[in-house]
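Engineer: what shape does this take:
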Amino acid sequence: MSTSPAEVRRMLHTYGRQLTSAKRLARFRRAMMPSGDQDRINISREARRRELVQRISQEIIENLIVNGSHSPVIGEILDQLETEAGSRVMLDYPLDGGDVRLLLETKAGPRELTGDEKNRILKRLWEITLAKVDDTML
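Structural biologist: You can find the predicted model right below:
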């Protein structure tokens, strides 16, 4: 397929206009920004990383509780939690929209955790998840 010189010129002219428009838009945006760097909020690299780790950890815990999905990372988190708890930990999210239930497997059958014990396990689940996500991120 061959193109005529007129088509090439028209294409280059169009690209030139787009480039000029982009430059104008960039100048306009710079002019509209507040003057001075004091108005800009610069988040340090560590703070951005910490925020990202927390968001990913929250998604992992939501997937674990709501969907019950088990990826290799979730498996490692649950293994560590169960090792620390001394037995299998099951998370149950009732369909009626109630609060998440934590069940600990015992010889007599599953036992629901409540109060401080439940809060301690959930807090530990959060800490393990944060550490695991932080370790696996580049």
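
Engineer: C-alpha only now, for contacts and for neighbours.
Structural biologist: Will do.

Engineer: quick check, central residue of the chain?
Structural biologist: Nearest to the geometric centre of the chain sits residue 56, at 2.8 Å (CA atoms, centre = their mean).

Engineer: isn't that residue up against residue 133?
Structural biologist: Yes - under the criterion of CA atoms under 8 Å, residue 56 lies in contact with residue 133, with a separation of 7.3 Å.

Engineer: and residue 87, how far from residue 119?
Structural biologist: In this structure, residue 87 and residue 119 are separated by 17 Å, where distance is defined by CA to CA, to the nearest Å.

Engineer: typo on my end, it should be residue 105
Structural biologist: Taken as CA to CA, the spacing of residue 105 relative to residue 119 amounts to 17 Å.

Engineer: compare those two (neighbour count), which wins?
Structural biologist: residue 105 (16 against 13; other CA atoms under 10 Å).

Engineer: which SS class is the more buried one?
Structural biologist: The three-state label for residue 105, taken from DSSP: H, G, I helix; E, B strand; the rest coil, comes out as strand.

Engineer: what segments of this protein are strands?
Structural biologist: In order along the chain, the chain carries the following strands (DSSP state E): 89-92, 101-106, 109-113.

Engineer: let's have these in a markdown table, adding distance to residue 49.
Structural biologist: Compiled in a markdown table, the strands of the chain are given as follows (distance: least, CA to CA, whole Å):
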| stretch | distance to residue 49 |
| --- | --- |
| strand 89-92 | 28 |
| strand 101-106 | 30 |
| strand 109-113 | 33 |
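
Engineer: to compare against the first, here's the next sequence to fold:
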Amino acid sequence: MLANPAKVRMMLRTYGKQLTSAKRLARFRRALKLARSQDEVTISRDAKRRELVERIAKEIIENLIVSNTENPMVHRILHRLESETGKHYVFEYPLDGFDVQILEETERGPNEVIGDERLHVMRRLWDITLESVDQTML
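Structural biologist: Reported below is the predicted structural model:
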């Protein structure tokens, strides 16, 4: 029996989304356990805000950007990254699920971004996301 390539791709995409959701849930559970085990420390209002901004930025990068969501903030972040670098990037988790994979769209097809360029793109993505979240927070 021959399998339709489009159906296979759709099935793999669905499995990938399920895997991403499972990883997100596992990270959330680990964070809950860690939060319960730490002693409560009083911190300033600015430090609380900074911590919240960083948590939201991390959630945006880990979940929304990789899921190709139609979120307007994600579009602004990716558009700014694209305008600064002059390149269009696609972010996704590979099936092994360890770290986010960055693909650069070129005329010859997608190429994986590695090495120093990958570090630079991730650093810029983090900085842009932090700035965007900080500007939109009350």
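
Engineer: TM-score them against each other, please.
Structural biologist: Here the superposed chains carry a TM-score of 0.66, computed using TM-score structural alignment, normalised by the length of structure 1; 99 aligned residues with a CA RMSD of 1.6 Å.

Engineer: read off where the longest helix that structure 1 contains ends up in structure 2.
Structural biologist: Of all the segments of type helix in structure 1, defined by DSSP state H, the longest one is helix 5-32. Residues of structure 2 aligning with helix 5-32 of structure 1 are absent, taking TM-score structural alignment as the criterion.

Engineer: please spell out which residues along that helix are buried.
Structural biologist: Buried residues in helix 5-32 of structure 1, counted by 16 or more other CA atoms under 10 Å: none are found.

Engineer: I'd like the distance between the closest residue in space to residue 114 of structure 1 that isn't next to it in sequence and residue 124 of structure 1.
Structural biologist: Once its chain neighbours are removed from consideration, residue 114 of structure 1 has its nearest residue in residue 102; the separation is 7.7 Å (CA to CA, 6 or more residues apart in numbering). Shown here: residue 102 of structure 1 relative to residue 124 of structure 1, a distance of 13 Å by CA to CA.

Engineer: ok, the two, which is more surrounded?
Structural biologist: Set side by side, residue 102 of structure 1 and residue 124 give different neighbour counts by other CA under 10 Å, the larger being at residue 102 (22 against 16).

Engineer: surely the more buried one meets residue 90?
Structural biologist: Yes - the pair residue 102 of structure 1 / residue 90 is scored as a contact, 5.9 Å apart, by CA under 8 Å.

Engineer: between those two, which contacts overlap?
Structural biologist: The overlap between the contact sets of residue 102 of structure 1 and residue 90 (CA atoms under 8 Å, 6 or more residues apart in numbering) is empty.

Engineer: and the residue nearest to the centre of structure 1, how far from residue 105 of structure 1?
Structural biologist: Distance, residue 56 of structure 1 to residue 105 of structure 1, using CA to CA: 28 Å.

Engineer: now do residue 91 of structure 1
Structural biologist: From residue 91 of structure 1 over to residue 105 of structure 1 (counting by CA to CA), the distance is 11 Å.

Engineer: do the same with residue 83 of structure 1
Structural biologist: Between residue 83 of structure 1 and residue 105 of structure 1 the computed distance is 13 Å (CA to CA).

Engineer: and residue 20 of structure 1, by the same measure?
Structural biologist: Summarising the geometry, the distance separating residue 20 of structure 1 from residue 105 of structure 1, computed by CA to CA, is 68 Å.

Engineer: could you do residue 7 of structure 1 as well?
Structural biologist: Distance check for residue 7 of structure 1 against residue 105 of structure 1: by CA to CA, it reads 74 Å.

Engineer: repeat for residue 122 of structure 1
Structural biologist: Noted for residue 122 of structure 1: a distance of 16 Å to residue 105 of structure 1, by CA to CA.
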